[in-house]
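Novice: pasting the structure only:
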């Protein structure tokens, strides 16, 4: 038996259905922002439970919009769909930038259809928006289309920025390397465009902020280290603040992102590496009492991922968790599906304050390296306010074709 066995039973409860989330709804009742994580971008149960919690936050507590770790232009199509323009599947299948499965999946279709039906019955539509920074060229094109229709006098300033990026053939690496080895960047043109568009329609203004953030991100990326990570999470934090301002004084937001963004980085080695996280920034911006951070995790199963950046998506086996990890502890001591809502004040059990390895699976995943490559030391009770546990999980259902390979990787060391 793990030394944390009694503590797991004291703070956890079994999950059988959405009704068992009541205690988490009570914690979120006074919050302005609830950030819900996932230990991978390719797991059915993470999307399923995250959607179940979000539906209750919207229907029972009046949350205003969902903001996700996705690109603004792609999510704008989904936002239009849930307001009645087209069916959500048609909008989601248009996600073309790798990793497409992150949002182009049946689980997101199901949730978006629920949102569409909800909006049809209510006057104040719930929105769906992207927080991320990657869509430089897509956002530039969206800006030009909008300006030609609404503000033709401003087209030249946007075109100057667009033409500056044009030689790089929509290849962010080419632009990043150019800024490193040649004294040239498009920063000045982007800043001038941003100044001209500030205060414009939310969509075009946010696309301009994306272009500015992406330009900064790709320049930072080539330098390595924590800087590019921080550019991205600070951009997501600023976008979240902008959306809350747009929706009004009493707006409340649900955020969907990976655990590594949702969790407070100060409770992990991310902080020691100089990285800030969206969850940490949200606590600082709104106050810890206004923010609820929810992590998710699993012991074993299958997941959709790629073996390298841009590689074909596959269904891969997720091996049993590393001995001594939080996932190993919960596998031994917790119900197969469980909810943990952590005490906000007072004495906490060792399980919540000790630094324990905690698994994170990215869109690039190599199961054979799982035991030594995918764990972050974490003080669970400081990283999150609550944790959803699913012992065995399965891959989500992408809208686009995938490769199936669920062979269990060899244990390491061999034969153990």
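Specialist: Done, it's in. Computed from a predicted model, the values in this text were never measured in an experiment.

Novice: Only C-alpha atoms from now on, for both contacts and neighbour counts.
Specialist: Noted.

Novice: all helices of the stretch 151-300 of the chain, in order?
Specialist: Using DSSP state H, counting those that start in this stretch, the helices of the stretch 151-300 of the chain run over residues 155-165, 172-181, 187-197, 202-221, 227-247, 259-262, 269-272, 278-286.

Novice: so what's the residue nearest the centre of the chain up against?
Specialist: Closest residue to the average C-alpha location of the chain: residue 257 at 1.7 Å, with C-alpha atoms, centre = their mean. Contact analysis of residue 257 by C-alpha atoms under 8 Å, 6 or more residues apart in numbering lists 35, 36, 37, 38, 68, 69.

Novice: Put this next to the previous one:
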């Protein structure tokens, strides 16, 4: 009696496996018909493989481009390619990155006016994850491109982040000291903006808030008044960010940061008057839906404000390695990444016939098989600046179509490079 039951169970299992394999084949075959193959992930003069993006992006105001880790070589180089394409083919002149808003002024002066130096520009970004050779190569491309352009056609470089007040307070102090208007009350709270925020005392925080209040009373009439006023606003955001820190509700501070970044992106869109920009940040920040991350991110503020004028492109991968910060060794090390788990978006995309590609979700959703896939809750790789071998892989569960407008997929990855 047991033998027939065993054979029946085996037959049913084989049937299920066969059906799943068939469904998987149907999906990947459907995706193969819709994807845009990438001939390379390296920046260069030949951008012809990206030409199909033109009709998709021509009416977009903000093109947000994410990354599934902060330490992947191909993510950096492909974003460099995308910037080249958007500048040369789509007339985009505004580049905005997840970097300190005031501090990136040093980088803007470097690429726009050849003033200052690259190291000061990198330091002004305020985030160590951009200290990569691939990023330096992109910056130098922007600088070289600008050297061939008339002023109105040059690419401007901006930041939208606001976690630190170091650069904003320096810019304001230098300007007001030059005019003899930096008062003792302003000075009292200034040192706090140069300290590690968790170490700040209640007295220091109060002094910082008072400094910001006094700076907000200043009427700037000379020099770069827009920059000075924006520095004041950034310091207001910084003090709000510090006050939002919560042991019991850690998402509160993260959400405050993303709300401020969205505000800064919207300001830059209005300030530049270009009505087109490339926005560089992590997948988490550019996404339109939080999924299992559980936080309201920048893209979730931008999407309802800009509606279909905001186009979010996520990144995904199957396997490879990344440059990761090792907290024990206090340095960056190359680590192997876990292969994308079965059922994840990376594992599905890895079965396609093309190793590296772009998939526009709106176009692809015309196929019911792809539409079902894009609107199902599935996991996607979700790494930041660090990952340790043996650590539980990082995933976010979400609906791809709700989170992004497109996906850039790289099957096999390498670690990004330290600055030479």
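Specialist: Received it, and whenever you're ready, just let me know what you need. Source: prediction; values computed, not measured.

Novice: which residue in the first structure lines up with residue 380 of the second structure?
Specialist: Under the alignment by TM-score structural alignment, residue 380 of the second structure pairs with residue 358 in the first structure.

Novice: part of a strand, is its match?
Specialist: Yes. Counting by DSSP: H, G, I helix; E, B strand; the rest coil, residue 358 of the first structure is part of a strand.

Novice: hmm, back to that, checking the contacts of residue 257 of the first structure against the second structure: which ones persist?
Specialist: Of the contacts of residue 257 of the first structure, the ones still in contact in the second structure (both residues aligned by TM-score structural alignment, their matches' C-alpha atoms under 8 Å) are 35, 36, 37, 38, 68, 69.

Novice: quick revisit: show me what the residue nearest to the centre of the first structure lines up with in the second structure.
Specialist: Residue 257 of the first structure maps onto residue 281 in the second structure, by TM-score structural alignment.

Novice: Tell me which of the helices of the stretch 151-300 of the first structure lies nearest to residue 398 of the first structure.
Specialist: Taking C-alpha to C-alpha, helix 259-262 is the member of these nearest to residue 398 of the first structure, at 20.7 Å.

Novice: Buried ones in the host helix or strand of residue 46 of the first structure, by neighbour count?
Specialist: According to DSSP states H and E, residue 46 of the first structure maps onto helix 44-61. By neighbour count with 16 or more other C-alpha atoms under 10 Å, helix 44-61 of the first structure contains the buried residues 44-58, 61.

Novice: how close does that helix sit to the second structure?
Specialist: With mean C-alpha distance after the TM-score superposition for the first structure, helix 44-61 of the first structure departs from the second structure by a mean of 1.2 Å once superposed.

Novice: against the second structure, where does that helix fall?
Specialist: Helix 44-61 of the first structure corresponds to residues 73-90 in the second structure, going by TM-score structural alignment.

Novice: Excluding covalently adjacent residues, which one is nearest to the aligned partner of residue 135 of the first structure in the second structure?
Specialist: Residue correspondence, TM-score structural alignment: residue 135 of the first structure in this structure matches residue 164 in the second structure. Of all residues not flanking residue 164 of the second structure in the chain, residue 238 sits nearest, at 6.2 Å (C-alpha to C-alpha, 6 or more residues apart in numbering).

Novice: Neighbours of the corresponding residue of the first structure for that neighbour, how many?
Specialist: If you follow residue 238 of the second structure across to the first structure using TM-score structural alignment, you land on residue 214. Using other C-alpha atoms under 10 Å, residue 214 of the first structure is surrounded by 24 other residues.

Novice: mind listing what residue 214 of the first structure touches?
Specialist: The contact partners of residue 214 of the first structure, by C-alpha under 8 Å, 6+ apart, come to 133, 134, 135, 136.

Novice: Out of those residues, give me the one that has the most neighbours.
Specialist: Highest neighbour count within those, by other C-alpha under 10 Å: residue 133, with 28 neighbours.
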